[in-house]
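Asker: What would the 3D arrangement of this be:
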Amino acid sequence: MKAIVNQEGCISCGLCVSTCPEVFAFDEDGVAIANGQMDDANYAVVESARNACPVEVIDIVED
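Answerer: Sure thing, here's the model as predicted:
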């Protein structure tokens, strides 16, 4: 599984990055990206980041 951020809708609030820095980061433009691999150990935290996103631009999909 992996997380995907719809960068066009991202408002750069940073909730995903602060919730799960192992998977989410900011790119050079200050927009969130998913740069880490999800696994069973961090799935719940990534799901929390997705649920915390105020603009709902994070998806969790199969590889």
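Asker: When you work out contacts or count neighbours from here on, use the C-alpha atoms and nothing else.
Answerer: Noted.
Asker: Return the distance of the nearest residue to Gly36 once chain neighbours are set aside relative to Cys13.
Answerer: The shortest distance from Gly36 to any non-neighbouring residue, by C-alpha to C-alpha, 6 or more residues apart in numbering, is to Val23 (4.0 Å). Plainly put, Val23 is 16 Å away from Cys13 if you go by C-alpha to C-alpha, to the nearest Å.
Asker: Here is the second sequence; please produce its structure so I can put it next to the first one:
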Amino acid sequence: MKATVDRDACVGCGLCESVCPNVFEMDSDSIAEVIADVIPPENEDCAIEAQDDCPVSAITVN
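Answerer: This is a model prediction of the structure:
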């Protein structure tokens, strides 16, 4: 699985980083970025949770 973040849509709330810190982090502009090229199997559930809970639907996991 891989994750992407629509940087134009991200509002920098930090939810994804708090839910799944091994996959997402906030950059110096407070915009989410993906830090895992491939989501480790043990982090797939939290990455999907971050996608589902993102208030602006900026995250895609597939």
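Asker: what TM-score comes out when they're superposed?
Answerer: Aligned and superposed, the two chains score 0.90 in TM-score terms (TM-score structural alignment, normalised by the length of the second structure); 61 aligned residues with a C-alpha RMSD of 0.9 Å.
Asker: re earlier: and the residue nearest to Gly36 of the first structure, how close does it get to Cys16 of the first structure?
Answerer: Counting by C-alpha to C-alpha, the gap from Val23 of the first structure to Cys16 of the first structure is 9 Å.
Asker: more crowded one of those two?
Answerer: Cys16 (27 against 20; other C-alpha atoms under 10 Å).
Asker: ok, that one touching Asn51?
Answerer: No - taking contacts as C-alpha atoms under 8 Å, Cys16 of the first structure lies outside contact range of Asn51: 9.2 Å.
Asker: State which helix of the first structure is the longest.
Answerer: Of all segments of type helix in the first structure, defined using DSSP state H, the longest is helix 43-52.
Asker: Are there helices or strands packed against the helix or strand containing Cys16 of the first structure, and which ones?
Answerer: Cys16 of the first structure is located in helix 15-19, with elements delineated by DSSP states H and E. Contact partners of helix 15-19 of the first structure among helices and strands, from 3 or more C-alpha pairs under 8 Å, 6 or more residues apart in numbering; DSSP states H and E: strand 24-26, helix 43-52.
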